[in-house]
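>>> Kindly generate the corresponding structure for this input.
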Amino acid sequence: MSCGLLLPFIVVLVGFSWPGCHSQDLSIAVEFSEIVFADVSQLNLYLTMLGNFTDVDPESGLTGIFADLWGKGVSDECLTDGWTLITDTLQFKEYALQMRAAQSHPPRLTTMAFTGNGKYLANYELCLGVKEDDPTREVPMTAKVCDMNEYVIGVQIGMCVPSSCSESDLYVFINTVLSKYNFISGVYFSCLTKYQWTWDTIFVTCLLSLFAIGVICGTTYDLGFRRLPSKAKDSTQVVSSNVLPNAKQPQQNQVLELNERDGLSSAENDADKYGAIVKEGPDNHEPIVAPVENNDVEASGAGNKVAEKKPRKRDVLLDKILMSFSIVTNGSQVLQAKKSSANLGALNGLRVLSMFWIILYHTAYFLFGTRLDNVYHLSSGVGGEVWFEFIWEAPFGVDTFFVLSGLLVTYLTMKQMDKSDGRINWVLFYVHRYVRLTPVYMICLGIWTSLLLPIGIGSNKTESFIAARTICKEYWWTNLLYINNLVPYPGSVNLCMGWTWYLANDMQFFIFTPIVIFLLFKPKRRRYGLLVLVCVTVGSCIVTAAVAGYWGFTVGNYSGQYNNRSDDFPPDADRIYAKPWCRVQSYTVGVFVGYLIYKYRGRKVCIPLIWNLLGWVLALGTMVTVLLAMSGTSETEPLPQWFAATWLGIRRFLFAAGVGWVAFACVTGNGGPVDKFLSWNFWLPMARLNYCAYLLHPCVIFHFLLTKKAMFHYTPYEHMVFFFGVTVVTYLLSLFITLLVEVPSIGIEKALLGRPSRK
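As a prediction, the model looks like this:
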């Protein structure tokens, strides 16, 4: 064990934790830190560790503290390797010097005090390269990286130690040494090793493999059997009616039905909403013909006419299921950028840009606690500038999703009711929603909790993903039931896939939306529907303000609270952020806008220029005010409590109202250049991938950061590069999961449930 190499870090810990350290006078800690950087002092420490070379323990053949620890909780091989490493370091042997160079430099307390960074990572490649770089070199041991963590101080120091030393060996050694100084510290070790595959990782892999097999079979069937008309033309057979029912545009409907993710995915409203009516679109391919079976053909004299039987139900079902997996057909439809005539195109731009905004925020926010080496610069330096408020306030992008979700559910459902004389199969209304959201959701949950663990190595990676896995093992069922924003109460955004609180809220709002839609659709009850919307919106604002006032929540740059009622709750307890009664105000705005769009039936609304400009100024001005209003507030003096509670109660409604105007103006022909930009065809394929992008982007960010072997130094330029990289990788992975899981799941659901009657 590199026990001698540990001693400088022990000195640092003692220096950091010395009683004088916690006062404003840091001289004692600085003095101890200075010792670490003096090679002559380290030499003396090494010699002290080794003790008297003439005083050799007869049993172990070791000296100094290594002999003292023989047989006392540290493995013999570890002690021997540690003693060898120290003596070889003093003899300047290459491998020993390489291991020493691979270790992180012990920090100065002053550095930590001014940067906020307590993580100092070892050089992973240099440490493991002790044996791997030159296999012919005679090296008495292999090396590995271990982190020494002091959770009281918050320091993490990377070290290069012999592979024979376990985490418990290092723990026993460090605490034995510290006890000699009558010092107790919360030190533990975590070594960077590959995580072994477990049954749940294998299960998720097998599940993805089954989908992959389905894609291979479906694509082969599509290319090898469904696209045979050109061959049939060259033959003497005339195929007249052996086309499977509903075979034209085989998978277009299921791809278009990605709008079931209303707030996140595309707004192609001509899809078969809730399975009530299917609008068959023109096919871009040649007519699709099923393979001709011998028992369906009767040869007639000199001619080769084909007399066919009606395809069997099971053949039609099998055809639909296989075509659900065709990556050729599905891929062409997912990536198609051509809008339909009834498409609410501007909504696609809104949702994709909101997704970009959220990714931009998460690429900054997730740096804290992972790999950021200039913490105070991001939190108080550049992070305190006015322009950076547009990044810190990106969670308002989720309110955009709520507005679009309420808008699309209301508009599409009322449009469908208009076609079917007010009749909707309400059972399938809910079944379709649940079945089409959940499969890909659960697959992404499996990727997050199981598949990312054995992929890649990094400091704190295993511990972080094991913690996430442990939480999901206990509460995965709350995600399945879409109640993870409420259970366990009061809840936290740090629960299983914490960012999916949005999906829980959206599903809960979806469940109750038909009540309002039914009232709005009936002319005689329309005023009651509008009254319900007003009452729910106002009630949500009042409840949010009341909760904020009761718990003493503040706004702006002041970080304190008005009272201590929150002291009995965990620091990350959630009482407002993910609660449906506080979030529904944005959704009801979307429901109202969806009703207005339905009322005008997609017609252009002629708003006088002056009123249109006034609407845009008020909408954009309100949104910018919500984002920037608190940026210049005092860090030491809180705003009045009544103002803080009121602001927390209405700010999301105000932002949602601005988004609602943008959506309404663009859809009704009053958007001008904004509408042209938001309706750009480029957004349409991206919008179809938005749902998977929302589920996967934290996986991409966390996996990248936790497998990163160096710290991230924040600058706006590096942040932009990081953001663009994460965005590209996220949408590529989203395309993969969409074609592998999401679209096939929609196709299977349609094939099994079929086309319901109008009830």
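>>> Please count neighbours and contacts with C-alpha atoms only from this point.
Fine.
>>> Do a quick rundown of the strands in the protein.
119-120, 143-150, 155-162, 187-191 (DSSP state E).
>>> so which of these is the most packed in?
strand 155-162 (a mean of 26; mean count of other C-alpha atoms under 10 Å).
>>> end to end, how far does stretch 330-345 reach?
Distance between the two ends of stretch 330-345: 21 Å, counting by C-alpha to C-alpha, to the nearest Å.
>>> picking up where we left off before, now distance to Val538 too, for the strands of the chain, in TSV please.
TSV is the format used below for those (distance: least, C-alpha to C-alpha, whole Å):
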stretch	distance to Val538
strand 119-120	47
strand 143-150	49
strand 155-162	48
strand 187-191	51
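>>> Can you say which of those is nearest to Val204?
Comparison of those against Val204 by C-alpha to C-alpha identifies strand 187-191 as nearest, at 26.1 Å.
>>> Give me the contact list for the closest one.
144-151, 166-168, 170-171, 175, 460 (C-alpha atoms under 8 Å, 6 or more residues apart in numbering).
>>> same check, this time on stretch 98-118
Outside of stretch 98-118, the residues within contact range by C-alpha under 8 Å, 6+ apart are 5, 8-9, 12, 16, 29-30, 33-34, 36, 120-124, 126-127, 130, 143, 154-161, 372-377.
>>> Quick one, which of those residues are buried?
For those, a burial check counting by 16 or more other C-alpha atoms under 10 Å picks out 5, 8-9, 12, 16, 29-30, 33-34, 36, 120-124, 126-127, 130, 143, 155-161, 372-377.
>>> Just these: which are in helices?
Using DSSP state H, 5, 8-9, 12, 16, 29-30, 33-34, 36, 124, 126-127, 130, 375-376 are the members of the buried ones among the contacts of stretch 98-118 that sit in helices.
>>> In those, find the pair that's most separated.
The widest separation within these (C-alpha to C-alpha) is 35.6 Å, between Val130 and Tyr376.
>>> what about Leu322, neighbour count?
22 (other C-alpha atoms under 10 Å).
>>> Quick check, it in contact with Ile216.
No: proximity of Leu322 to Ile216 does not meet the contact threshold set by C-alpha atoms under 8 Å, at 9.6 Å.
>>> quick revisit: Met417: which of the strands of the chain is closest?
strand 119-120 (59.0 Å).
>>> elements contacting that closest one?
strand 155-162 (3 or more C-alpha pairs under 8 Å, 6 or more residues apart in numbering; DSSP states H and E).
>>> Arg652 is in contact with Asp399, correct?
Yes: between Asp399 and Arg652 there is a contact under C-alpha under 8 Å: 7.0 Å.
>>> Another sequence for comparison is provided below:
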Amino acid sequence: MLGNSYLLTSPNVQEDVDTEQNVTTNDVRNEQNLECSLNEVDKLSQLNCTPREDNQSNCARDIHRLFSNISNNIWALQFLDSWGKPGPSILKDSLHFVGNYKQCRKAKAPSVIDKRDSIFNGKYCLLTISSKNLMTKRRANLEPALLQLGSCWPDSCSEYEITKMLQQVLLELDISSNLTVEPTECRTETRETTKATIAAIMIFSLIVAMMFCGTGLDILINWRPQSICKRLSKQDEGLKINSKFKNSDISRSETYVQGTGVQILLAFSLYTNVPKLLRSAASNDSLPAINGIRCFSTMLIVLAHVMLIGTPYFINVPDRSELTTIELVLYALTILAVDNFFTISGLLVTYKTLKEMSTKRWNISWGRFYFHRFWRLTPPYMLSFLFFLGLQSFMGFGALWATVQPADKPLCEESWWTNLLYVNNLNPVIQQCMPFTWYLAADMQFHIISPLMIIPFFFHVYAGVITCCIFLLAQWLITAYLSIQNDWYTTNLLQNMNSPLDYVTYYYMAPYCRLGPFVTGVVAGYILSSNNGRVSMNKLTLVFGWLFCCVFSVAVVYFGSNLKEENLISVYPAAIHNAVSRSAWGLCVCWIIVACSSGYGGPLNSLLSWSPFTVLSRLSYMVYLLHSNIVFIFFGNLDNVLTFSSLLFWMISSCLLMVTCIVSFIFVLAIESPMSEVETILFKNQRKD
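Down below sits the predicted model:
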């Protein structure tokens, strides 16, 4: 999702605070509750957990030996020293006390003469304790806080035994009403091989084999005849046999690619795909400014998800009141980055479809129109999904590495079909597999209804404009109604923490609330297609257009970044903002694309049309599919949580972006480029038949 973990750790201030005196009173109460909760947790760490004599299980005997040797044996102290200890910034939700995973794994009880005292090793377990008293400033309107404590136990103890033991301890200390022990989760370096694991290994092994075979065959076809011709030309100068051999070789090369199977194999050739991917020249009918917008939008999305996913792995994360103006603006831009893609999607599908309709009139295959979109998205989507579902659990270990990888694996095993059918965004966010892929579902849904907006433009411009206005007005009314009913503030997650999951499900991911930018893109696509990609504009139009773009974009970003509680606007103006802001932002993006494509972009066009962006934009889809899992893998392999600093955050974000681009480059060559070529081969051969 735009991370569940983030929604539970985002800054929030109590809405019922009306005066400074009330704020101070609540802070004092929170600090008193915090001290009480920590004292109770501290009792657990000092408690002698020696079991009763009548408990003769292996776990009980090993725990008895461990605690009886703490005072005079270093090996027992290694177990205790591996436990996590409360640290700073607890009121800022720093509630994860990791301990020392590696030290616990190395801890070992020495053998003794008495055979009843068996040898045991350290077993790292994460204790989760919920506290009703500890309600931090960020959690004032959420469920009780969860304190997570790393602990080290004998490996003879099961998760169930540890949980039951701690529950018994709480009862004996008479603090069970304030602290509740959640199920214990122990870390292990053994990995389960599932059906998804086997399927991922088999399919990706087949893909690698096809890449090797396709590359070898491609090199053989392109180079072997030429080398033979060169040798014969040196030996038989002046003879006509040389030219005859060339012709025969050329015809023989062509026979290699006549079969569909051979063509599909060659589609996986690195020899062809690498130069094609790295080619920076844009086609004649392309809109090069879109490449830069794609790249910057992808960077913002990666930045946002590093922040969302990484927040629980940092301590001392700043509150929203502590963020600088630049950080607030960047946050607002990350929220709008997805709307850039919706706008581009609507523009391109209209631009290309209307150009094809003007050439072929009604002789256009709507079946292929839908199949092309499905095939463009689905193979990379499903194969990357399978890759991480089956193999991510083997990509890390440690205290922060959850036993279930990816975290939504149980949901994915049950509801993977909703992703395949692109309806996953219609489920509540907590029931979604790969929640960040809600965008793909919404984009597919917009493409399904896009002919309803595109076809009227073919008959008359007014028909198309009226149709688009109907869709736009419907989206505005639905969004405004939901905002008023649910008291949603301006369009950002941080200001809607009273009902964060409902806000994400019924507004942020809902297609009926995100249609506006796509519709504006459809209108812009018509304008470009009717003017052959280059619109002539006078100076007055240019001045008005750029002025409109600047004013509206600044207004949208300002209200989206105005996060201080005292600056919140009332519900009705906020409802209007929520309804129209994304459409206004889409119009600004459309103006930039149209102006740059028509030669009126100036330095901005030079930046957005920079040739390296042409290459990087080809990676954007795979970057989107892969980046969240890569971020999870990075943070999950840390030995401990990190102390937040802006410099550290930017360095981590930059490195993760570069790593994601490298991995995406490989996946594009292995999956996306070959699958795109396979579609071309199949339809080309179908036309021949």
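>>> What would you report as the TM-score here?
Once the chains are laid over each other, their TM-score by TM-score structural alignment, normalised by the length of structure 2 reads 0.84; 628 aligned residues with a C-alpha RMSD of 3.2 Å.
>>> list residues touching both of Asp399 and Arg652 of structure 1?
With C-alpha under 8 Å, 6+ apart, Asp399 of structure 1 and Arg652 have common neighbours 583, 586.
>>> Settle it for me: which of the two has more neighbours?
Between Asp399 of structure 1 and Arg652, Asp399 has the larger neighbour count (other C-alpha under 10 Å), namely 25 against 22.
>>> And the more buried one, what's its match in structure 2?
Correspondence of Asp399 of structure 1 to structure 2, assessed by TM-score structural alignment: Asp339.
>>> ok, and the closest non-adjacent residue to its match?
Distances taken as C-alpha to C-alpha, 6 or more residues apart in numbering place Pro517 nearest to Asp339 of structure 2, at 6.0 Å, with adjacent residues excluded.
>>> The one you found -> structure 1?
That one, Pro517 of structure 2, aligns with Ser586 by TM-score structural alignment.
>>> check contacts around its match.
399-400, 402-403, 652-653, 656-657.
>>> residue contacts, the alignment partner in structure 1 of Cys596 of structure 2?
Matched across to structure 1, Cys596 of structure 2 falls on Cys666, judged by TM-score structural alignment. Applying C-alpha under 8 Å, 6+ apart, one finds that Cys666 of structure 1 lies in contact with 346, 672, 674-675.
>>> Kindly recompute the last result at 10 Å.
Contact criterion C-alpha atoms under 10 Å, 6 or more residues apart in numbering gives 344-347, 604, 672-676, 678-679 as the residues in contact with Cys666 of structure 1.
>>> For Ala657 of structure 1, see how far away it is.
Relative to Ala657 of structure 1, and taking C-alpha to C-alpha, Cys666 of structure 1 is found at 14 Å.
>>> what do you get for Pro698 of structure 1?
Taken as C-alpha to C-alpha, the span from Pro698 of structure 1 to Ala657 of structure 1 is 28 Å.
>>> Among those two, which residue is more densely surrounded?
Neighbour count, other C-alpha under 10 Å: between Pro698 of structure 1 and Ala657, Ala657 has more, with 25 against 21.
>>> which one is the more buried one nearest to, not counting chain neighbours?
Residue nearest to Ala657 of structure 1 in three dimensions, not counting chain neighbours: Val589, with 6.4 Å by C-alpha to C-alpha, 6+ apart.
>>> What is the neighbour count of that neighbour?
With other C-alpha under 10 Å as criterion, Val589 of structure 1 counts 27.
>>> and it, what is it in contact with?
402-404, 406-407, 533-534, 537, 595, 653-654, 656-661.
>>> are any of those buried, and which?
402-404, 406-407, 533-534, 537, 595, 653-654, 656-661.
>>> so of the residues you listed, which ones are in helices?
Among the buried ones among the contacts of Val589 of structure 1, DSSP H puts 402-404, 406-407, 533-534, 537, 595, 653-654, 656-661 in helices.
>>> Structure 2: which residue goes with Leu90 of structure 1?
Under the alignment (TM-score structural alignment), Leu90 of structure 1 maps onto Ser71.
>>> Let me see the contact set for the closest residue to that match other than its chain neighbours.
Distance criterion C-alpha to C-alpha, 6+ apart; nearest residue to Ser71 of structure 2, sequence neighbours excluded, is Leu77 at 7.8 Å. The neighbours of Leu77 of structure 2, taking C-alpha under 10 Å, 6+ apart as the test, are 66-67, 69-71, 107.
>>> Filter the residues you listed down to the buried ones.
66-67, 107.
>>> export these to a markdown table and tack on distance to Ala574 of structure 2?
Putting the buried ones among the contacts of Leu77 of structure 2 into a markdown table (distance: C-alpha to C-alpha, whole Å) gives the following:
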| residue | distance to Ala574 of structure 2 |
| --- | --- |
| Leu66 | 60 |
| Phe67 | 59 |
| Ala107 | 57 |
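>>> Wait, Gly292 of structure 2 touches Ser611, no?
Yes: in this structure, Gly292 of structure 2 is within contact of Ser611 by C-alpha atoms under 10 Å, at 9.1 Å.
>>> Name the residue in those two with the higher neighbour count.
Gly292 (23 against 17).
>>> can you tell me which residue in structure 1 aligns to that one?
Checking TM-score structural alignment: Gly292 of structure 2 goes with Gly349.
>>> That match: what's it in contact with?
Applying C-alpha under 10 Å, 6+ apart, one finds that Gly349 of structure 1 lies in contact with 266, 355, 674-684, 686-687.
>>> Closest one of those residues to Trp551 of structure 1?
Met355 (31.0 Å).
>>> and the closest one, how many residues sit next to it?
Neighbour tally, Met355 of structure 1, other C-alpha under 10 Å: 26.
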